[in-house]
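1. here is a sequence with its predicted model. Questions after.
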Amino acid sequence: MHADRHDDGFPLAILAKAPVPGRVKTRLTPTFAPEAAARLHEALLRQTLAVALAATPAHRIVLWTGLEHDHPLFVEFAERHGIGLRPQPEGDLGLRMFTALEAMGAPGLLVGSDCPVLTAQLLANCHAALAHHDGVLLPAEDGGYALVGLRKPRQAFFTDIDWGSDQVLAQTLARADSLGWRIAQPAKVWDVDRPADVARWQGQDTSS
């Protein structure tokens, strides 16, 4: 058994902004200085990638980059781990997610980089759900979702959604109903968006 067999694992996309001070995690300021917020963003991104690499082989992972596509952090990830890098297209979040999922050519998962409670097992469970469902979502406490996977991506699933609002999940599930899709929701998670979330994240018991 070789770990690098190309039928091992599943496609996984990560939407990742470069850790540019003043351009990421802006809702953490002024509690955190822009530079500190950018460092927190980088730490979350590194943790997300570590979980991804524990769940699926590096050659199945694509980091869809934003802000600065040639940022040294992205170059480091590609050279150290052998993951793919692709620039996010122009357009709203829905178009960027659809593009990443469609590019996989097989049922896969897409995550952001600010959910600290993702685990390799949870990712595996989400991908397994695609065997029996049209899609899978991990609802977030803020009314959005931290993961999406689709058996056959369709742009209609991502249209007419108020991105950034607390209605994203509800509107998305309504879109799924209109398409006649069955959606699995294996767990509820939370993101790091506000100062209180940072305290919650850094107070986690990392030994478990």
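-> Yes, it's here.
2. contacts, neighbours, all on C-alpha from now
-> Will do.
3. I'd say residue 151 and residue 106 touch.
-> Yes. The criterion here is Cα atoms under 8 Å, and residue 151 meets it with residue 106 at 7.4 Å.
4. tell me who's in contact with the most centrally placed residue in the chain.
-> Centroid-nearest residue in the chain, with Cα atoms, centre = their mean: residue 111, separated by 1.4 Å. Applying Cα atoms under 8 Å, 6 or more residues apart in numbering to residue 111 gives the contacts 12-15, 146-148.
5. which secondary structure elements does the top helix by length along the chain contact?
-> Assignment by DSSP state H gives helix 34-55 as the longest helix of the chain. Secondary-structure packing of helix 34-55 (3 or more Cα pairs under 8 Å, 6 or more residues apart in numbering; DSSP states H and E): helix 120-129.
6. mind listing residues that contact the next helix or strand after the helix it packs on?
-> Later in the chain than helix 120-129, the nearest helix or strand by DSSP states H and E is strand 135-139. Contacting residues not belonging to strand 135-139 are listed as 126-127, 129-130, 145-151, 169, 181-189 [Cα under 8 Å, 6+ apart].
7. for comparison:
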Amino acid sequence: MNTPETTVAPLTVVVIAKECLPGKVKTRLTPAMTPEDAARVAAGSLDDTLRTVAALPVARRVLFFDGSVVPDAAAGFDVLHQPGGGLDERLGHLFDAMTGPTLLVGMDTPQLSADDLAPVLHDPERDAWFGPAEDGGFWALYLREPDGTHLRGVPMSRDDTGAVQRARLVDAGLDVGTLATLLDVDTVPDARRVAELVPDSAFAAALAASLTSPLTTATTPLTSGGTR
């Protein structure tokens, strides 16, 4: 019996990520957990995201990486190292470096599923797709014709970042579709909410282990603080 062939979408999916080193990632999860545990939680989130993207029927996958040790889950991904500069400049560099339709996703939404990205894969001819985050940012951005000028100068890590970015696309005359709103993991309450959505994920397992470790529970309250 013949099985139907999967249609490969003619686009590149890029995961933007940093190496999950203690004190360098998910710092707002401390002091509720140690920097080492926060790094393990971040690594679980990244691995879940990479596995979701790896399973998508797309032409190319890229890891836009800040770090030196590439995670095993990125096998089969092309690796593009991030340059210096602010986030808007780095994203501008990425979209200038891409050729052909490109979808960017972050590493802070381990609950990401193929269904969340299905509208892009079903309609890659649309000018742009935008994935808003609950905190006012965005978790995904698709451009049929990549152009870094759409991102440079957008103020990042603010509660109006998403609104400004989407307005930039609309003002450029692009037809912008909207994806589902997802929750970025920044704080412990965020992490708990997301873990409930994906209880069998690597992220949920790392979070459960971190919040019940003797060192964490003995020395730190379950509150969030620090900077992203």
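-> Okay, I see it. Just so it is clear, the structure is predicted and the values come from calculations on it, not from any experiment.
8. ok so, going back, more neighbours, residue 151 and residue 106 of the first structure?
-> Just comparing residue 151 of the first structure and residue 106: by other Cα atoms under 10 Å the higher neighbour count belongs to residue 151, 21 against 14.
9. which of the contacts of strand 135-139 of the first structure are buried?
-> 126-127, 129-130, 145-151, 169, 181, 183-185, 189 (16 or more other Cα atoms under 10 Å).
10. filter the residues you listed down to just the ones in helices.
-> Those of these lying in helices (DSSP H): 126-127, 129, 169.
11. nearest to residue 83 of the first structure, of the residues you listed?
-> residue 127 (19.0 Å; Cα to Cα).
12. quick one: what's aligned to the closest one in the second structure?
-> By TM-score structural alignment, residue 127 of the first structure lines up with residue 121 in the second structure.
13. would you verify that residue 190 of the second structure is located in a helix?
-> Yes. Residue 190 of the second structure: assigned to a helix according to DSSP: H, G, I helix; E, B strand; the rest coil.
14. how about it, what's its partner in the first structure?
-> Using TM-score structural alignment, residue 190 of the second structure sits opposite residue 197 in the first structure.
15. SS state for the closest residue to its match other than its chain neighbours?
-> Nearest non-adjacent residue to residue 197 of the first structure, counting by Cα to Cα, 6 or more residues apart in numbering: residue 191, 7.2 Å away. Classification of residue 191 of the first structure by three-state DSSP places it in coil.
16. and residue 153 of the second structure, by the same measure?
-> coil.
17. residues near residue 1 of the first structure, how many?
-> By other Cα under 10 Å, neighbour count at residue 1 of the first structure equals 4.
18. how close does it sit to residue 146 of the first structure?
-> 33 Å (Cα to Cα, to the nearest Å).
19. neighbours of the residue mapped onto residue 91 of the second structure from the first structure, just the number please.
-> Applying TM-score structural alignment, one finds that residue 91 of the second structure aligns to residue 97 in the first structure. Counted with other Cα under 10 Å, residues neighbouring residue 97 of the first structure total 24.
20. residue 97 of the first structure reaches residue 108, doesn't it?
-> No. Residue 97 of the first structure is beyond contact range of residue 108, at 11.7 Å (criterion: Cα under 8 Å).
21. tell me how many other residues crowd the spatially closest residue to residue 69 of the second structure that is not a sequence neighbour.
-> Using Cα to Cα, 6+ apart and skipping residues adjacent in sequence, the residue nearest residue 69 of the second structure is residue 19, 6.9 Å away. Residues within reach of residue 19 of the second structure, counting by other Cα under 10 Å, total 18.
22. same deal with residue 77 of the second structure?
-> So residue 77 of the second structure, with other Cα under 10 Å, has 18 neighbours.
23. residues contacting it?
-> 60-63.
24. in JSON lines: those residues, plus distance to residue 71 of the second structure and neighbour count.
-> Formatted as JSON lines, these follow (distance: Cα to Cα, whole Å; neighbours: other Cα atoms under 10 Å):
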{"residue": "60", "distance to residue 71 of the second structure": "18", "neighbour count": "19"}
{"residue": "61", "distance to residue 71 of the second structure": "14", "neighbour count": "23"}
{"residue": "62", "distance to residue 71 of the second structure": "13", "neighbour count": "23"}
{"residue": "63", "distance to residue 71 of the second structure": "10", "neighbour count": "25"}
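25. mark which of these are part of helices, please.
-> Per DSSP H, those never map to helices.
26. of those, closest to residue 115 of the second structure?
-> residue 61 (17.6 Å).
27. quick one: map that closest one onto the first structure.
-> By TM-score structural alignment, residue 61 of the second structure lines up with residue 61.
28. what do we get in the second structure for the residue nearest to the centre of the first structure?
-> So, by TM-score structural alignment, residue 111 of the first structure is matched to residue 105.
29. ok, that match to residue 61 of the second structure distance?
-> 11 Å.
30. any residues in contact with both of these two?
-> Common neighbours of residue 105 of the second structure and residue 61 (Cα under 8 Å, 6+ apart) are 13-14.
31. distance of the residue nearest to residue 197 of the first structure relative to residue 15 of the first structure?
-> 14 Å.
32. cool, and residue 168 of the first structure?
-> 17 Å.
33. can you check residue 98 of the first structure too?
-> 11 Å.
34. ditto for residue 109 of the first structure
-> 11 Å.
35. and those two? Which one has more around it.
-> More crowded of residue 109 of the first structure and residue 15, by other Cα under 10 Å: residue 109, with 27 against 22.
36. touching, that one and residue 12? I think so.
-> Yes. Look at residue 109 of the first structure against residue 12 with Cα under 8 Å: they come within range, at 4.9 Å.
37. in the second structure, point out the residues matching stretch 136-150 of the first structure.
-> Using TM-score structural alignment, stretch 136-150 of the first structure pairs with 129-143 in the second structure.
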